[in-house]
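Peer 1: My questions concern the predicted model and sequence given below.
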Amino acid sequence: MSDEKLALELYRNLKGNKYLIVMDDVWNIRAWNDLEMSFPDDKNGSRIIITSRLDDVALSIKRVSTPHRLQFLTEDESWDLLRRKVYRKGECPSEFNEVGKDIAAKCRGLPLTIVVVAGLLAKKKNLDWWKQLAASLGSVLANSEQIMDILALSYEHLPLHLQSCFLYFGAFPEDSDILAYRLIWLWIAEGFVCPREQQITMEDLAEDYLKDLINRNLVLVSKKTSNGGIRTCRIHDMLRELCLRKAEERNLVQPIDWYKRVASPSTPISSNNLCFHSHGFHDLSENPLCTNICSRFFYASERTPPRELTTTSFVYKFLWALNLCYILLKVFPLEILQLFHLRFLELWIDHLDKLPLLISNLWNLESLIITKEEWDGVIIPVGIWKMVKLRHLRISEEIEFETLSNSGCPYLLNELQTLSALKLSHSGKDAEDILARTPNLRKLTFYRGPSKGGSFSLPNLENLSNLESLKLSENSWELTHSRIPQPNKFPENLKKLILSGGHLEWKEISKLGKLPRLEILKLRRNCFSGHKWKTGDGEFCQLKFLKLSWMDLKQWIITSTRHFPNLERLVVDRCKYLEEIPAVIGDVPTLETIEVYWSSRSAVDSAKRIQEDQKTKGNDGLRVISYSLDEKEASEECPVS
């Protein structure tokens, strides 16, 4: 029978009858499109239930109802399901409760895992067996072919360009939250991201890859950015085990754990492997069979004293990515400068005054991230300008470039997108010279340390047409006589602005209100000084997120919803003098959330009044999350902003 005749036969059998159809684990919209016309709608209460692991499929199929997203089970729900699966209609003996709850919690809310474990527990309903299983549950689940076969379907349905990206999660420790920017830069360094169009950057394409994995429910968002983007992500323990299995099959990831998974010293390691340590780096550094690996991660189980690396730690001449962000180093390891193929480098260093003169040896480097323990600045040598492939330079303390005058250096860093944190001088001219050589920046952080007074000028930024995020950190603004440039002196595409410190007059903020594309504004640590802020019409027309933190503001006056017409989220944090949040802000039609943390009781009460007032107007969607100075717990869980 042909497909057309089969579809017609199905329609005839269902016509006039009340039916329930369940289509389980649908992987593409085509399956639904082929069958949709076979389901008659006789308005008699018939229902169709469709399950899918893919958000795109669910959103494409929806007819009259919004897709229901299943969440992971809570620990109580997990224990309830486990108990019912093991004992069916019987009661679980009380002496099994403690170990049973422990087992349920280790299933991490995944129903599939709970059902498999319940089958094992049901075989022997004695306490010793349950305790034995609880102690070895991780390895038992990792070796469960039933679980792995089901999860493997998600991997097998991935397009090829996403498979390597997904397997890369196996290189990170279990239960770890992974910074999205770090993951994306590593993917790029490994060559997983290859744009087919010049209009999109590798970073934007990699972010699309990450969103695709999230929409396929393979990756979880742990924390979001202020604009709803991805700050950190993670994967379920069982999916991580799947990553390790598949990655080892492809010689992509070989986990080396000195205490759990000690590699045989006689086992060669493929040049395509990515090796990582959970507790240190000494065990592979002396293994000559490891010299051809392409990437290496080191993870410390706990904070360790600063240490120096031996020469044998860097016999890996073909490294593309080296991540030492969990190992505190005394100084910059000069041996790294021999790793000419390196594309990604992240270090955690106790003491660093200046990058090595020969840093330009790393001419393939795309991402350089350095976190410093000491709070002093770092000097960048002139040789940095020869590193023309550099895309991201991120150092935790202020950086100062060596003088370019008379250096005869012709190079521009046209690929550089991230620069943090550039030191400001009083004139701003030094910074202007740097910015003229980095014309395609998208994210820029300025830092200005303590000084003895006087004003300063922000360097000319209007030519940075790609700049979307600007941060002026710590004492970036001088205490007196400083002014914010006119709106036309800012980059035209600026979307995010963070100010911290400086004590500017509130009247200066009206210039920021005229920035045409500004969506995110964070004001911290009295960047504006004074007790009164009055906004005006036509200001902050595109602003979606506003955060006030550690401000001495008392009165905030808003007279019209036209002042913040597109505001979605307001966060007030540690503003202990603020008397109230303006009531009119509740009438902004786009407003979704007001958050007030560690601020005055009157500010918290005003937020709650706004919420109640909106309810009387029929707006039940406004959320208020509050935590006053004299409260021990927040009224709702505080999301990360």
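Peer 2: The structure has been received and is ready for your questions. Numbers count the residues shown, from 1 in each chain.
Peer 1: going forward, measure contacts and count neighbours with C-alpha atoms only.
Peer 2: Will do.
Peer 1: what's the burial count for Ala31?
Peer 2: Other residues within reach of Ala31, judged by other C-alpha atoms under 10 Å, total 11.
Peer 1: before we move on, which element is it in?
Peer 2: With secondary structure defined by DSSP states H and E, Ala31 is part of helix 29-35.
Peer 1: Against which helices or strands is that helix packed?
Peer 2: helix 55-61 (3 or more C-alpha pairs under 8 Å, 6 or more residues apart in numbering; DSSP states H and E).
Peer 1: putting a second one here so we can go through both:
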Amino acid sequence: MEDIVESCDRTPTPTKSSSQRRYSPIDEELEGLQDVAEQMMHQLTRGTVELDVISIVGMPGQSKTTLVRRLYNNPSIVAHFDVRAWCSFPQTYNVGKLLLEILKQIIAGKRITVGGHSMADMLRKSLMGKRYLIVLDDIWEVEAWDVLRSSFPDDTIRSRIIVTTRYHHLARNLKSHSYPFHLRMLNDDESFKLWQRAAFQGEICPPELFEVGQRVTRGCKGLTDLIIMIAGSIPKKERGDPKLWLKVARELSSHSLDDLLMKMIQSSYDRLEDHLKCCLLYMGLFPNGYEIPVSDLLKWWIAEEFVQNIDTLKLEETSKSCLYDLVDRYLITVTETKSDGEIKYCKVREEVHDFCSRTIRVEKFVQLVVPYNPHQPAVDTDEQRKCMYIHDTMKNEYSSDKAESFGETQGSLEFIAHPKFSIPHRTNLYPLLNDFRLIRVLHLLDMYLESSWVTAFQSLTHLRYLAIFVKELDFKWLSHLLHLQTLRVRSSYTMISPAIWKMAKLRHVDINEFSITWEENERVNIVESSEIVLYNLKTLGMFYMSVAHMTPNFWEKFPNLEELRLHIDEFGDVPDDSVLSRKFDFPSSLKFLSLCDIFLTDEVVLTIARLRHLETLKLSEIYFTGEKLLDLNDNEFPALRVLKLHHVFMMQWICSDASSSFALLETLVIKSCSKLEEIPYSFGDIETLQFIKVISCRKSVLESALQIQEYRREESNFQVQVSYKD
């Protein structure tokens, strides 16, 4: 283990900036499944008007989940159904937890109060009258379906449930109008095509590899995931070497199908650089099938020092490079992307997760010191590096007196993961955390903390990552955390005092609402001092700020700030002319800017246009004085790739030369802009435009988007994807 940890210090610097790379999924995993996908699309959108259960049966590694995920995220499917939910089944499951998981997706953003009703009743009532799509992924037993089925009403409006399973008898026992889809193995031709696309990612396969490639794929016996794993088992820069593929072919011929997957996963793991082994095993701590938020994962890797870079300002790029390396090797799968193409959620492949669980024990990568955790096995207690992992199924088992069972190992604990974990109110964290002095990552964002948390955190001076949900926060309570890199807070009231300037290692401050409070003499001293600078800060928001304080001198305190979420105080109500005409600045280094609840004046637009590195702009709750008009004719946004408009109260949008104003725009999202009549037709001239998403707008806005789509198709045969949702 010591060798693994030490080697993490030697993370290579990526040769290409990861911030320039977007995840571009290719259809390699649907090879041989196109006919099934077409039939399923028909049954999902047409077929019987009654509720139908569509089941897919196949052995592990046949891409059942991949097929369904592609359909689930298809824009036509998204537009067809009122609500959707995805639920993955562990081998041991809790019905209440599964129902809650589905319910949270159905009533997204609303508070769940069960009251006198059961969770099943609440889910049923939430679905009534809606055309819904529910995915139940990897069901192991008929009893699970029998318990859930009463929660799904049939309002004869073509609602659908998709079930994936590896068991034929389970599919036969589902009462449905559709026959189960039984996935077949790929034939030799399909296997070879899949291997080519996966190994060379759209590029031409060298002719000298044809013969050995066919030998490799024949050895895979038509199993989709095995072909994909093998395609990624050799590093990209070495995939043109026939000798390496010949070695793989020989290995395949000497193993049974049951052993092949694990053999190839072991081979892929052995070829990983040591820092990538750390990153992969770390992901194996989470439950099988758990979708990990990438924005958090990258920060956790940095906090644990798995990724390092001589230039500390580029740690995020290095971390992202590691993620894409694991994706390229097909060890992890992407489950959701952002509108800009960046990866939003990912998970470890099922077979890889099994491998990680075993390797964690063998290599003693972490010590799991919670003996009553059903999701993780226990290992020896004499290791130096230790980890406590608590999952939400433990919420009824946790109590402060059980902290004593951790024994003498507490002082060496480094990490706590808390996905969706909650414990009863008024639980005292102090006995649990007081002696865990080496914790680096503490994620408690889904658990409301009582006031005792302030005392409990006093000894956690090694924290690098902290995410908490509290009633109120005063920054001075955390000012002793001098190693802190990431702070995420959900709070009804947050006050950031001048103590923030002591925390020089801060990289990301993500708080739902906050402002910096200081005496006037303190503000002047800090702003004018050249020594008080947060060089490492990359993300800041949601920041409530006065226009008067938005000066170049202030923003110089954050010379490397890339993401800013800002609420300008004076623009909250109808401002007077003196405020509207006041000049102000944004940090020139910004790549992401979110502005909320402001009046969009010509001065604001000009200030934004001066941000030459800005790639993403999000405008929410935007008002106008006089005419409800957004005129961008004289402004250019040279680096902008993503533009999001949410509750922008304009009637007209003037932009006669969009190809000049938005030369690199790829994604346009318009949501709840109820007064907007149409998208400027000139957006059809933007050669880089790939995606237009319209949500809860006038029908004329959708019609203008479709006109742009048709124009692009006629002019350049280039498809602009249009998505619409009421």
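Peer 2: Received the coordinates, thanks. Remember, predicted model here, so these are calculated numbers, not experimental data.
Peer 1: Provide the aligned range in the second structure for the helix holding Ala31 of the first structure.
Peer 2: For helix 29-35 of the first structure, there is no aligned range in the second structure, judged by TM-score structural alignment.
Peer 1: Ok, stretch 591-606 of the first structure next?
Peer 2: Using TM-score structural alignment, stretch 591-606 of the first structure lines up with residues 689-704 of the second structure.
Peer 1: what's the matching stretch in contact with?
Peer 2: Contacts with stretch 689-704 of the second structure, where a contact means C-alpha atoms under 8 Å, 6 or more residues apart in numbering, come from 664-681, 683, 705, 719-726.
Peer 1: Stretch 205-216 of the first structure too?
Peer 2: 53-56, 154, 162, 165-166, 184, 187-188, 193, 195, 219-221.
Peer 1: So which bits of it are buried?
Peer 2: Neighbour counts over stretch 205-216 of the first structure (16 or more other C-alpha atoms under 10 Å) mark Leu205, Ala206, Glu207, Tyr209, Leu210, Lys211, Asp212, Leu213, Ile214, Asn215, Arg216 as buried.
Peer 1: So of those, which two are at opposite extremes in space?
Peer 2: Between any two of those, the greatest separation by C-alpha to C-alpha is 16.6 Å, found for Leu205 and Arg216.
Peer 1: The host helix or strand of Lys247 of the second structure aligns to what range in the first structure?
Peer 2: Using DSSP H and E, Lys247 of the second structure falls within helix 242-253. Aligned using TM-score structural alignment, helix 242-253 of the second structure spans no residues in the first structure.
Peer 1: picking that back up, compile the buried residues of stretch 205-216 of the first structure into JSON lines and extend it with columns for secondary structure and distance to Arg12 of the first structure.
Peer 2: Below are those laid out as JSON lines (DSSP: H, G, I helix; E, B strand; the rest coil; distance: C-alpha to C-alpha, whole Å):
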{"residue": "Leu205", "secondary structure": "helix", "distance to Arg12 of the first structure": "47"}
{"residue": "Ala206", "secondary structure": "helix", "distance to Arg12 of the first structure": "48"}
{"residue": "Glu207", "secondary structure": "helix", "distance to Arg12 of the first structure": "47"}
{"residue": "Tyr209", "secondary structure": "helix", "distance to Arg12 of the first structure": "43"}
{"residue": "Leu210", "secondary structure": "helix", "distance to Arg12 of the first structure": "44"}
{"residue": "Lys211", "secondary structure": "helix", "distance to Arg12 of the first structure": "42"}
{"residue": "Asp212", "secondary structure": "helix", "distance to Arg12 of the first structure": "39"}
{"residue": "Leu213", "secondary structure": "helix", "distance to Arg12 of the first structure": "40"}
{"residue": "Ile214", "secondary structure": "helix", "distance to Arg12 of the first structure": "40"}
{"residue": "Asn215", "secondary structure": "helix", "distance to Arg12 of the first structure": "36"}
{"residue": "Arg216", "secondary structure": "coil", "distance to Arg12 of the first structure": "35"}
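Peer 1: got the residue ranges for the helices in the stretch 1-150 of the second structure?
Peer 2: For the stretch 1-150 of the second structure, the helices defined by DSSP state H, counting those that start in this stretch occupy 2-7, 34-45, 64-72, 75-80, 95-106, 119-127, 142-148.
Peer 1: Make CSV from those and add distance to Glu383 of the second structure and mean neighbour count to it.
Peer 2: Shown next, in CSV, are the helices of the stretch 1-150 of the second structure (distance: least, C-alpha to C-alpha, whole Å; neighbours: other C-alpha atoms under 10 Å):
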stretch, distance to Glu383 of the second structure, mean neighbour count
helix 2-7, 10, 14
helix 34-45, 49, 16
helix 64-72, 37, 19
helix 75-80, 48, 17
helix 95-106, 34, 17
helix 119-127, 42, 19
helix 142-148, 39, 13
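Peer 1: So for Arg713 of the second structure, which of the ones you listed sits nearest?
Peer 2: Judged by C-alpha to C-alpha, the one of those that comes nearest to Arg713 of the second structure is helix 75-80, at 18.0 Å.
Peer 1: What range does that closest one cover in the first structure?
Peer 2: The aligned range for helix 75-80 of the second structure is empty, by TM-score structural alignment.
Peer 1: How about stretch 455-464 of the second structure?
Peer 2: Residue span in the first structure matched to stretch 455-464 of the second structure, by TM-score structural alignment: 334-343.
Peer 1: Over to the matching stretch now: how far is its first residue from its last?
Peer 2: Length of stretch 334-343 of the first structure, first residue to last, C-alpha to C-alpha, to the nearest Å: 16 Å.
Peer 1: which residue in the first structure lines up with Arg612 of the second structure?
Peer 2: In the first structure, Arg612 of the second structure lands on Pro516 (TM-score structural alignment).
Peer 1: Any figure for the gap between its match and Ser600 of the first structure?
Peer 2: Remark: distance between Pro516 of the first structure and Ser600 of the first structure (C-alpha to C-alpha) = 33 Å.
Peer 1: can I assume Leu499 of the first structure sits in a strand?
Peer 2: Yes. The assignment for Leu499 of the first structure (DSSP: H, G, I helix; E, B strand; the rest coil) places it in a strand.
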